[in-house]
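> Sequence and predicted structure are below.
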Amino acid sequence: MADLQDDIHTTTEVGADDALPDDPPPEAPYAPADADLPRAHALLAAHPVADGYSGLPWALRHLSWSDLELGEAAIDTDVPRMREGHVAALFWSLHLPDDRGGGHATAATLEQLDQVRTVIDAHPEGLRLVRTAGQIIDARHRGRVAVVLGPAHAAALDDSLGILRVLHALGLRVLTLAGTAWAGEKGLTRFGEEVVREMNRLGVLADISGAPATTAERVVALSRTPVLCTRSAARALRPHPANLPDDLLARLGEAKGLCMVPLTAEQVGPTIEDVADHLDHVRRVAGPECVGLSGTYDSGVTHPRDLADASRYPHLIAELLRRGWPEAELALLTWANVQRALRTADFTARAAQQRRAASTARITDLEGC
């Protein structure tokens, strides 16, 4: 078609003086998402991001010195970039980069808890360790980024409910239920079910990221508090093993759980439009109250274009605005769904502690091993 146009102009030899007066001027390239950036910033100023997964604790172990308040080029997340991206709450993962079982996982998790507290104490103007939804609100009003501890891996419990209570006393709020003898391919065992009940009693949220379908389905059915999936997108769009099939997404939505879509190229695709496609799909299948965001920054993964670090959230929200997401549902996505999950866990725990004492069950008693 372009060649045909050239032939016509060459044959007729239309000059600049012969151009018709009503010919439209050439149009500049249209960037629809960029046009929505001011609206995105305004929305995020009122409803900031609660980011469901950050690998920052482990990333900081490899830096001899860091200052998160001034900024760190060696990592994806620091206070200036979180403020630019309107991140007001961040779940700090206590996962381990390699497979460690038993007491090794417990010790490594405790070491990361200790490191997190040291980092937060060193940045009092930018960060604040929180335990409850109310404390997140207070931290935001004081201009701090709220740090929520978790998820940690279930191996850190070393098959002990007592260790679960110790980790909770140290601030743990999210535990990933996968990769143990009591939360595996065959689903939850009797001890696994007792772990979920004790988590409900304490107010520790269950994370089913990476869990087999049998375990994930049983956790969703059993838990009295919202179940999180901190790093899963839609398997219908991208058949990654960590992504959720539509039937499980629907069950999670019915149970008022939360699927936090990760910003990783491997799970969602290489572009910001791919991320938006997954968010659209989860919202459609599970409902707007079931969708959230997980940056997965500083986790050693590749991120989609235009989402390289924690400052880039406004660009994603601008894309969703362009697609017609109502502002009320964007507020759920960025902030309110996480707040609801934490508030529900807090309320359920207070009620459960009045009815039920701490469980003294041991795996040997329930599993006969």
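Nice, I can see it. Residues are numbered from 1 along each chain as shown.

> contacts and neighbour counts: CA atoms only from here.
Will do.

> wouldn't residue 262 be in contact with residue 268 here?
Yes: when contacts are counted by C-alpha atoms under 8 Å, residue 262 is listed as touching residue 268 (7.5 Å).

> After whichever strand or helix holds residue 147, which helix or strand is next? Please name it.
Taking DSSP states H and E as the definition, residue 147 sits inside strand 145-149. Sequence order places strand 152-153 as the next helix or strand after strand 145-149, per DSSP H and E.

> Put this next to the first one:
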Amino acid sequence: MPVEMPDQKIARDLLAHYDVHARTLSWRAAPGANATDPYRVWLSEVMLQQTTVAAAGPYFDRFTARWPTVESLAGATDADLMAAWAGLGYYARARNLLACARMVVRDHGGEFPDSEAGLLSLPGVGAYTAAAIAAIAFGRRAVVVDANVERVVARLFAIATPLPAGRSQIRAAADRITPDARAGDFAQAMMDLGATICTSRSPACGICPLRADCAAVATADPAAFPVKAAKKPRPHRLGHGWWIERDRHVWLIRRPDKGLLGGMRALPSSDWSAAPDPRSPLTADWRTIADPVDHVFTHFSLALTMHWTDAGQQPSGPGEWWPVERLDEAGLPTLFRRAADAVLTQRKCHDHA
């Protein structure tokens, strides 16, 4: 009888646990069955990049109800898709989503490539996403390492090299324990373990199916893995935004396609820098919100000072008058939705003063 190697035991124990405790998610097939729709796997993986399951779930359900196939998504307008994505953040993902859907339809007859190499040729599909789709949708053996898997593997093997340098060791260890069969289930089981048991803080080691094989359990502090390099301070920037209202319509612009919040509807704003240009879009009687709207992007934080006016005139340059009562339909990104709420609150106080 062949002897089971430790790495094989890890996969066996984890898959047995997954068969009983797998999370039920809209995009996931039941344990033991590969997902039959690569479109849903791809869409979920793009939405889950730097986003929690709780945040992405409602967007996934709305997207698949509105665009149930890659062909229907490829036919969406840029404006409709960006509006539907509003609030989910990291808007380059939305632009790549549409570009990828169109390429799959145009160049691949509506069928996603079934290999990592083929998937990597698609817009917005990097190494992790390609591996996840190959394993989960097509049953290919692929090494899938997201933040949850990274944490689980670093603890299993007590990898003490600080990130990001330690990632090559983590990937090599993940490769060793990835089985040839049920690679998609194994990847999702690792994700579930990291999300529900082997969490960043206070891991529940007592109920972990891999406790017996985990090197970090033998240390005084399993939560110390993975070891992270000290964070650099996030730069702080300032900006100005303008709410221009006429006959219960507000002036909205569309941001340039490239750059932060590219292609999104927005309120007019200045540059975002240490010393932004405060020149307003038009000459008017401006009122200023006392407290700036604070927002944190990946690489910097922003304090946006909002100004508002009943202008009665249209600014120069492209834009559109949008009904204030239908502002929820404009698809404003979170920063500008919060800026709009701040203005509307201030206006209500002003009108009742």
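Received the coordinates, thanks. A quick note: this is a predicted structure, and the numbers were derived from the prediction, not measured.

> Send over the TM-score of the superposed chains.
Overall, the chain-to-chain superposition scores 0.25 on the TM-score scale (TM-score structural alignment, normalised by the length of structure 2); 148 aligned residues with a C-alpha RMSD of 6.9 Å.

> what packs against the strand holding residue 147 of structure 1?
Applying 3 or more C-alpha pairs under 8 Å, 6 or more residues apart in numbering; DSSP states H and E, one finds that strand 145-149 of structure 1 contacts strand 87-92, strand 127-130, helix 133-141.

> Give me the contacts around the last one.
Looking back up the chat, that one is helix 133-141 of structure 1. Residues outside helix 133-141 of structure 1 that contact it (C-alpha atoms under 8 Å, 6 or more residues apart in numbering): 88-89, 128, 130, 145-146, 339, 342-343.

> show me what contacts residue 70 of structure 2?
39, 101, 104-105, 110.

> related to what we said a few turns ago, out of the helices and strands packed on strand 145-149 of structure 1, nearest to residue 220 of structure 1?
Minimum separation from residue 220 of structure 1 across these (C-alpha to C-alpha) falls at strand 87-92, 20.7 Å.

> buried residues in the top helix by length along structure 1?
Secondary structure of structure 1 per DSSP state H: the longest helix is helix 102-122. Using 16 or more other C-alpha atoms under 10 Å as the test for burial, helix 102-122 of structure 1 gives 105-106, 108-110, 112-113, 115-117, 119-120.

> Same question for stretch 38-50 of structure 2.
So for stretch 38-50 of structure 2, counting by 16+ other C-alpha under 10 Å, buried means 38-49.

> can you redo those residues as JSON lines with distance to residue 20 of structure 2?
Formatted as JSON lines, the buried residues of stretch 38-50 of structure 2 follow (distance: C-alpha to C-alpha, whole Å):
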{"residue": "38", "distance to residue 20 of structure 2": "24"}
{"residue": "39", "distance to residue 20 of structure 2": "26"}
{"residue": "40", "distance to residue 20 of structure 2": "23"}
{"residue": "41", "distance to residue 20 of structure 2": "21"}
{"residue": "42", "distance to residue 20 of structure 2": "25"}
{"residue": "43", "distance to residue 20 of structure 2": "26"}
{"residue": "44", "distance to residue 20 of structure 2": "22"}
{"residue": "45", "distance to residue 20 of structure 2": "23"}
{"residue": "46", "distance to residue 20 of structure 2": "27"}
{"residue": "47", "distance to residue 20 of structure 2": "26"}
{"residue": "48", "distance to residue 20 of structure 2": "24"}
{"residue": "49", "distance to residue 20 of structure 2": "26"}
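
> Please convert these to CSV, extending it with secondary structure.
Formatted as CSV, the buried residues of stretch 38-50 of structure 2 follow (DSSP: H, G, I helix; E, B strand; the rest coil):
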residue, secondary structure
38, helix
39, helix
40, helix
41, helix
42, helix
43, helix
44, helix
45, helix
46, helix
47, helix
48, helix
49, coil
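
> Pick the one among those closest to residue 18 of structure 2.
Checking those one by one against residue 18 of structure 2 (C-alpha to C-alpha), the nearest turns out to be residue 41, at 18.3 Å.

> any idea how far residue 345 of structure 2 is from that closest one?
Distance, residue 41 of structure 2 to residue 345 of structure 2, by C-alpha to C-alpha, to the nearest Å: 41 Å.

> still on that earlier bit, which of the helices and strands packed on strand 145-149 of structure 1 sits closest to residue 79 of structure 1?
Per C-alpha to C-alpha, nearest to residue 79 of structure 1 of these: strand 127-130, 8.0 Å.

> What residues of that closest one count as buried?
127-130.

> And for stretch 10-26 of structure 2?
Residues 10-12, 14-15, 17-18, 22 are the ones in stretch 10-26 of structure 2 that count as buried (16+ other C-alpha under 10 Å).
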